[in-house]
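Trainee: pasting the structure only:
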């Protein structure tokens, strides 16, 4: 029997940027992260690719064709493909709130369009066989809560416009469920926003560290799934909670991040507190990474959904010292391999 070769195993580049900067640690260069990714190896298995943050200092959102070709060459030189792209939709990176002024919402859509242009060109070059464009609402939950109905409609309108632009480039948009983004900070709220968008090329990006906080109702207590007196030692209750959560969100899921969480929130630099990403080997991790990934990758009957061709590890806001250690990436790769062994499949290539 042939070993599973899908989903492809990707590393994320944005931990070198997100939560870094003048009020935190310096960014880690993309070249460094690509080298760390390419050098990781476990029993002869290596990462297949990386997902890309399309923003300085990693990649200029206004890259020329030559700049895009250089990025493709950079990946190919290390035998890596490029997968999902993060569109820089936030005010500080040229975007704007998805429920803001007309100008801010136009800036949001413009950033998505620029990311889609880059994504299509990378596809045309042949270095990006699969992946989505990742977005969020670019606004905090408290601002959204001032008028949930009207603000959800505004966010949905912005997302609709972005979806229509993305469709012109053959791209789908995935909204990442993080407790720090308004209109996306609870699981029912997230579904409501996606339903309001009503476009075939909108979906959900599930991150195991972020979605764990949905179960606890962080920032949306009325959507809490686990009982108030829940104890992490109660693995069966946790699994039942994950079943409830994934049954609702799995049909929307078009992109997936493998991750670990210790049950707490964390923020760094200018990034608001969200589900804390932990090392794959963290003894305080609350998830059984390989087993719990299955709640997202298999349907309620245990059948693989195969809705995406790659999965990505997200180690957002890891300290630079941790990111510079080869062992970090070997441990992460080992966790990813376990996920693929349990929930992957084989395809002739």
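Mentor: That came through, no problem. Just so you know, these numbers come straight off a predicted model, no measurement behind them.

Trainee: C-alpha from now on. contacts and neighbour counts both.
Mentor: Noted.

Trainee: The residue nearest to residue 17 when sequence neighbours are not counted - how many residues pack around it?
Mentor: Nearest residue to residue 17, sequence neighbours excluded (Cα to Cα, 6 or more residues apart in numbering): residue 27, at 5.1 Å. By the criterion of other Cα atoms under 10 Å, residue 27 has 19 neighbours.

Trainee: can you check residue 141 too?
Mentor: 20.

Trainee: now do residue 116
Mentor: 27.

Trainee: Contacts only, for the residue nearest to residue 17.
Mentor: Residues in contact with residue 27 (Cα atoms under 8 Å, 6 or more residues apart in numbering) are 16-17, 20-21, 57.

Trainee: Equivalent analysis for residue 136, please.
Mentor: Contacts of residue 136 by Cα under 8 Å, 6+ apart are 89, 175-177, 181, 184.

Trainee: ok, so what distance separates it from residue 185?
Mentor: 10 Å (Cα to Cα, to the nearest Å).

Trainee: burial measure for residue 101, as a count.
Mentor: Going by other Cα under 10 Å, the residues that sit close to residue 101 add up to 12.

Trainee: For it, which residues are in contact?
Mentor: With Cα under 8 Å, 6+ apart, residue 101 has no contacts at all.

Trainee: you'd agree residue 54 is up against residue 89?
Mentor: No - Residue 54 is beyond contact range of residue 89, at 10.2 Å (criterion: Cα atoms under 8 Å).

Trainee: out of the two, which sits in the busier spot?
Mentor: Between residue 54 and residue 89, counted using other Cα under 10 Å, the more crowded position is residue 89 (27 against 24).

Trainee: quick revisit: in strands only, show me the contacts of residue 136.
Mentor: Counting by DSSP state E, the part of those found in strands is 175-176.

Trainee: now the contacts of residue 136 as TSV including distance to residue 194?
Mentor: Formatted as TSV, the contacts of residue 136 follow (distance: Cα to Cα, whole Å):
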residue	distance to residue 194
89	17
175	8
176	11
177	11
181	14
184	9
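
Trainee: Pasting the second one now:
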């Protein structure tokens, strides 16, 4: 085991909410997610922190400053820090009406303020505010140029309000978000925003689906007859993808995927998050994480000081087992051992 202490290892709390609800499984409380994260341990190594979603029922985005301090105290009391936060922007599509786009920007403003308060309290030494377009690929495809322009205008306004609080925005690449459903549409959108405080949030599960062209077949990278046993072609495809998106990447999720899409509850189908030990996983987690964490010459980029595991839409039975979090932590440690640094 190396003596690397960066990047910090975080677990996400929002999988306790995403894909849950009345038409799926009960929400797992924030306290349970925090306590499960804090309890995980592998050979004396523990998670350093959590990334959190700023939405009900875990978080009241409009809570008082005293409430934010209580949250900070709760997290730090468990020996954890807070990193990236997720803005609840789904009530106003970024390519929607003027009123809907204003709602989107207002949610980013509230989230950036919340995030800055956590930073001031010392519990959040790093991290960004995560967003997406809150728009469906099918609706975006009705007018790609016009809708990309609208999304970019909304994102620009969101960047400007985030900058007031010293925050940057990370747009998550996921096949279920219009204007972000492929690697090429993602780059087009980011380039159109033209702001210094926006970047890309890469999730190893979601970006794997970019290779297959889900929701944007013309941007497929792997051949139609691709065989997952052909690791040379897989690696070449991932290098094409990561070389294009790595310069934009300011936030990173370690994850596994079995090459399929999945959705539960009200969540649209997207790249299936698999357990770190899933035998059907198509990624060599530690090896392929290096495609994102190192540049084309193999040098560490050190673009972000923490990495996070995202396990959205795991069954509650799986998420309440201590072994689940220990296995995930073990995978994260392998990533840091291979691509970390001492600071």
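Mentor: Yep, it's here. These numbers were taken from a predicted model, which means no experiment stands behind them.

Trainee: now the contacts of residue 27 of the first structure: which count as buried?
Mentor: 16-17, 20 (16 or more other Cα atoms under 10 Å).

Trainee: ok so residue 322 of the first structure is a helix residue?
Mentor: Yes - assessed with DSSP: H, G, I helix; E, B strand; the rest coil, residue 322 of the first structure lies in a helix.

Trainee: Residue in the second structure paired with it?
Mentor: When the second structure is aligned by TM-score structural alignment, residue 322 of the first structure is paired with residue 318.

Trainee: Now do the contacts for that match.
Mentor: residue 324.

Trainee: For residue 346 of the first structure, state which of the contacts of residue 27 of the first structure is nearest.
Mentor: Within the contacts of residue 27 of the first structure, the smallest distance to residue 346 of the first structure is 31.8 Å, found for residue 16 (Cα to Cα).

Trainee: The closest one corresponds to which position in the second structure?
Mentor: By TM-score structural alignment, residue 16 of the first structure lines up with residue 16.

Trainee: Skipping adjacent residues, who's closest to that match in space?
Mentor: Nearest non-adjacent residue to residue 16 of the second structure, counting by Cα to Cα, 6+ apart: residue 28, 4.5 Å away.

Trainee: I'd like to know how far that neighbour sits from residue 271 of the second structure.
Mentor: Distance, residue 28 of the second structure to residue 271 of the second structure, using Cα to Cα: 21 Å.

Trainee: These two - which one has more neighbours?
Mentor: Legend: neighbour count by other Cα under 10 Å for residue 28 of the second structure and residue 271, higher for residue 271 (27 against 21).

Trainee: That one matches what in the first structure?
Mentor: That one, residue 271 of the second structure, aligns with residue 275 by TM-score structural alignment.

Trainee: Next, find the distance separating that match from residue 43 of the first structure.
Mentor: 31 Å.

Trainee: repeat for residue 168 of the first structure
Mentor: Relative to residue 43 of the first structure, and taking Cα to Cα, residue 168 of the first structure is found at 42 Å.

Trainee: Those two: who's more crowded?
Mentor: Using other Cα under 10 Å as the criterion, residue 168 of the first structure and residue 43 rank with residue 168 on top: 12 against 6.

Trainee: So which residues of the first structure form strands?
Mentor: 8-12, 49-53, 81-86, 133-135, 173-176, 202-207, 253-258, 265-266, 274-275, 310-313.

Trainee: the inter-axis angle of the third one versus strand 49-53?
Mentor: For the pair strand 81-86 of the first structure and strand 49-53, the angle between their directions (axes from the mean of the first three to the mean of the last three Cα atoms, to 10 degrees) equals 30 degrees.

Trainee: mean distance, strand 81-86 of the first structure to its aligned residues in the second structure?
Mentor: Aligned to the second structure and superposed, strand 81-86 of the first structure gives a mean residue distance of 0.2 Å (mean Cα distance after the TM-score superposition for the first structure).

Trainee: Packing partners of that strand?
Mentor: strand 49-53, helix 65-77, helix 102-125, strand 133-135 (3 or more Cα pairs under 8 Å, 6 or more residues apart in numbering; DSSP states H and E).

Trainee: cool, the last one as well?
Mentor: Contacts defined by 3+ Cα pairs under 8 Å, 6+ apart place strand 310-313 of the first structure against strand 8-12, strand 253-258.

Trainee: mind checking which of those is nearest residue 345 of the first structure?
Mentor: Across these, closest to residue 345 of the first structure is strand 8-12 (Cα to Cα), at 10.0 Å.

Trainee: what number of residues lie near residue 226 of the second structure?
Mentor: Neighbour count of residue 226 of the second structure, defined by other Cα under 10 Å: 11.
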